[in-house]
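Chemist: okay, predicted coordinates and the sequence, questions at the end:
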Amino acid sequence: MTSETRNFNDIPAGALFEAAQRSIRDQGLKIQSENPSTLEIEAASKVSMKSFGQRITLRMGEIGPTSELKIETSSGQLSDWGEGGSIIAAIFDGVDAHLAQMKAEGRIAAPAPKVYAMGEHAAPSPPQPKPAQHYYVAPPKTERTRVQIVEPPPKAKGSAGGWVLRIALALGMLWLFVSEDGKAFMADLLASSPLKSFFAETDIAKYDCDRVSELVKGESLQNIFGGRFKILDVKNAKQVSKTDERIVCTGKVLLSNGTDDLMQMSVEKAGDYEVLYRVEPML
């Protein structure tokens, strides 16, 4: 953001406002809004090689015979490469030129000089109220002040598609966790998940051979030739041994290649939150 403030002596705020309007148009800037009551003007520049456009704000005020003009520019960038300062300088130059022209045309009357009574400098009289200084600003000859009211953009309304998606997600979650088909789908998904061992029961005391069989279903075995076959089912599972840390069972394992071989299955603890399970052919 770049800003600069200048004072103009013996210039009424109305004349300064008009000169600022003209100077902005001289620079090819677009006036977006202007308010003669509050003496504020909002303008904008076009996109350039230095910025995506500048937002320019002019604020004026009047204190006695002196008027003040503050100009601010903002591009929304970390740096505008001096463009804001150049625009401010050009606007002030234009204001000076138009004020000089208005004075030459007699549209700005200077305040009348103070007249002293005879002998006032030697024996000043008691303080008297200072007469108000009057200025005259003639209306512009060819231009009219236009006030542009910028209405806020309408609020975006929620689309019907968003509600449809929410309802579909809610129904999907309901199907997964309530219906039998959904529960079966989740069970199959977890059975084939690499995280199955992480979510499996870690208390070996709760295992029997049926539970071991369910745990290994869906896993794949690889033979010495690199072929991989999925475990479809386990039949006639029998317990061989069981301790607090490990259970071992045997059973006929049906593979996806159509074979069913007698294999050894084991589950053992691998920490507080995980178990390891193995399926090995019986030699």
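Modeler: Cool, the structure landed.
Chemist: contacts and neighbour counts: CA atoms only from here.
Modeler: Will do.
Chemist: buried by neighbour count: which residues of the strand or helix carrying residue 212 qualify?
Modeler: In the assignment (DSSP states H and E), residue 212 maps to helix 209-216. Counting neighbours by 16 or more other Cα atoms under 10 Å, one finds that the buried residues in helix 209-216 are 209, 212-213, 215-216.
Chemist: dump the residues you listed to JSON lines, plus distance to residue 68.
Modeler: Output for the buried residues of helix 209-216, formatted as JSON lines (distance: Cα to Cα, whole Å):
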{"residue": "209", "distance to residue 68": "93"}
{"residue": "212", "distance to residue 68": "88"}
{"residue": "213", "distance to residue 68": "89"}
{"residue": "215", "distance to residue 68": "84"}
{"residue": "216", "distance to residue 68": "85"}
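Chemist: one more to weigh against that first structure:
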Amino acid sequence: MPDNNESSTDGFLLQGFSDYTELQIPLFCLFLMIYLLTLKANLLILIVSYKTSLIQTPMYFFLCNLAFIDIFSSSVYQPKLLLVLLRGDNTISFIGCIFQLHCFMSLACTEFVSLTVMAYDRYVAICNPLRYLIVMNRRFCVILVISCWMVGFTEPLSHTLLVSTLPFCGSRALDHFFCDLIILLKLSCKDTFFIELLTYILGSIIGLPAFILIIGSYIYIVATILKIHSSSGRKKAFSTCTSHVTVVIVFYGSILITYMRPPSQYSTILSKPSAFLYTSITPLINPFIYTLRTKEMKQYVSRRSIVKH
């Protein structure tokens, strides 16, 4: 009698764009451009922050951490997707699929916590400016960033281990462009109710408190800004927060719409656009949002452009 888990050890087939054979090359060019721009934009933030010593300030220190997350997260999916589109080889090994799944969940969790830390940083800067550099000292900032990565890569371990033991006795075809948790659960021939329940529980333990802390921080921030008598002062205070709020809305919105609903209501047709948003577009637009909103970044880029010309 054949082993029920035999198909899983053989790997899976990524069929995200296999129905659009005539668009393989245009899609390859599109995703290659997005990936290269993502790397360039996020590396620019790291280089500018380092060369101008902005990385010494807490806000830019956390921004560099977000840039690292975006570089790693886009590198989890994009290279494999580019190979699939260019060569047509859509196979991915079982270990590679589990690794991709774990990296996705870990980096998403790390970004959740990191965005919460960045909201707290803005809260201290605006609501308690005189003690800002004392509270957000270098040692505390380093501890916060290390904690973000530790929580991010520890929380999904149970999911990874449980999914890696599931038997996949039917089709190996994943109707997606990366190894998505819900699709893997639907392919399994074993009852996955416990893993689905664990997803909601752990998602609530990490995501819900993080979201509440962000909302709480901005309630205090808005209340403090409204007390500022100078209109220019209020505008400056708001401008330091709008970029972070924009990133939070885009990231939280795309993730929650996709995963915080029953698997029975999961649609690959609808999930692909939202997955494209948080796996490709969000890492790309994050640095542009912060660059356009941050005076120091704009000044550095402008100076470099003048020097080149």
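Modeler: Perfect, I can see it now. All figures in this text were calculated on a predicted structure; none of them were measured in a lab.
Chemist: so after superposing, what's the score?
Modeler: Comparison of the two superposed chains (TM-score structural alignment, normalised by the length of the first structure) gives a TM-score of 0.25, and 107 aligned residues with a Cα RMSD of 5.7 Å.
Chemist: where exactly do the helices run in the second structure?
Modeler: Taking DSSP state H as the test, the helices found in the second structure are 6-10, 24-51, 58-87, 94-127, 132-135, 138-154, 157-164, 181-187, 193-226, 231-259, 268-276, 282-293, 295-308.
Chemist: got those as JSON lines, with distance to residue 174 of the second structure and mean neighbour count columns?
Modeler: Rendered in JSON lines, the data for those read as follows (distance: least, Cα to Cα, whole Å; neighbours: other Cα atoms under 10 Å):
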{"stretch": "helix 6-10", "distance to residue 174 of the second structure": "12", "mean neighbour count": "16"}
{"stretch": "helix 24-51", "distance to residue 174 of the second structure": "18", "mean neighbour count": "17"}
{"stretch": "helix 58-87", "distance to residue 174 of the second structure": "13", "mean neighbour count": "20"}
{"stretch": "helix 94-127", "distance to residue 174 of the second structure": "10", "mean neighbour count": "21"}
{"stretch": "helix 132-135", "distance to residue 174 of the second structure": "48", "mean neighbour count": "14"}
{"stretch": "helix 138-154", "distance to residue 174 of the second structure": "24", "mean neighbour count": "16"}
{"stretch": "helix 157-164", "distance to residue 174 of the second structure": "15", "mean neighbour count": "16"}
{"stretch": "helix 181-187", "distance to residue 174 of the second structure": "7", "mean neighbour count": "19"}
{"stretch": "helix 193-226", "distance to residue 174 of the second structure": "18", "mean neighbour count": "16"}
{"stretch": "helix 231-259", "distance to residue 174 of the second structure": "16", "mean neighbour count": "16"}
{"stretch": "helix 268-276", "distance to residue 174 of the second structure": "10", "mean neighbour count": "16"}
{"stretch": "helix 282-293", "distance to residue 174 of the second structure": "23", "mean neighbour count": "20"}
{"stretch": "helix 295-308", "distance to residue 174 of the second structure": "41", "mean neighbour count": "12"}
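Chemist: and these: which comes nearest residue 173 of the second structure?
Modeler: Between residue 173 of the second structure and those, the shortest separation by Cα to Cα is 8.5 Å, and it involves helix 181-187.
Chemist: how far does that closest one sit from its chain's centre?
Modeler: The offset between the C-alpha centroid of helix 181-187 of the second structure and the centroid of the whole chain comes to 20 Å, using Cα atoms, centre = their mean, to the nearest Å.
Chemist: over to stretch 138-145 of the second structure?
Modeler: A distance of 21 Å separates the centroid of the chain from that of stretch 138-145 of the second structure, by Cα atoms, centre = their mean.
Chemist: what does that stretch rub up against?
Modeler: Stretch 138-145 of the second structure has contacts (Cα atoms under 8 Å, 6 or more residues apart in numbering) with 56, 58, 61-62, 65, 114, 117.
Chemist: what is the nearest of these to residue 287 of the second structure?
Modeler: Residue 287 of the second structure lies nearest to residue 65 out of the contacts of stretch 138-145 of the second structure, by Cα to Cα, at 11.6 Å.
Chemist: once you drop chain neighbours, what's closest to the closest one?
Modeler: Spatial nearest neighbour of residue 65 of the second structure, chain neighbours left out: residue 145 (7.2 Å); criterion: Cα to Cα, 6 or more residues apart in numbering.
Chemist: what about that neighbour, distance to residue 186 of the second structure?
Modeler: Separation of residue 145 of the second structure from residue 186 of the second structure (Cα to Cα, to the nearest Å) stands at 35 Å.
Chemist: before we move on, what about residue 211 of the second structure?
Modeler: 28 Å.
Chemist: for the stretch 151-283 of the first structure, what spans make up the helices?
Modeler: In chain order, the stretch 151-283 of the first structure shows helices spanning 160-178, 180-191, 196-199, 209-216, with DSSP state H, counting those that start in this stretch as the criterion.
Chemist: could I get the contacts of stretch 138-145 of the second structure as CSV with distance to residue 125 of the second structure?
Modeler: Converted to CSV, those look like this (distance: Cα to Cα, whole Å):
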residue, distance to residue 125 of the second structure
56, 15
58, 10
61, 14
62, 13
65, 18
114, 17
117, 12
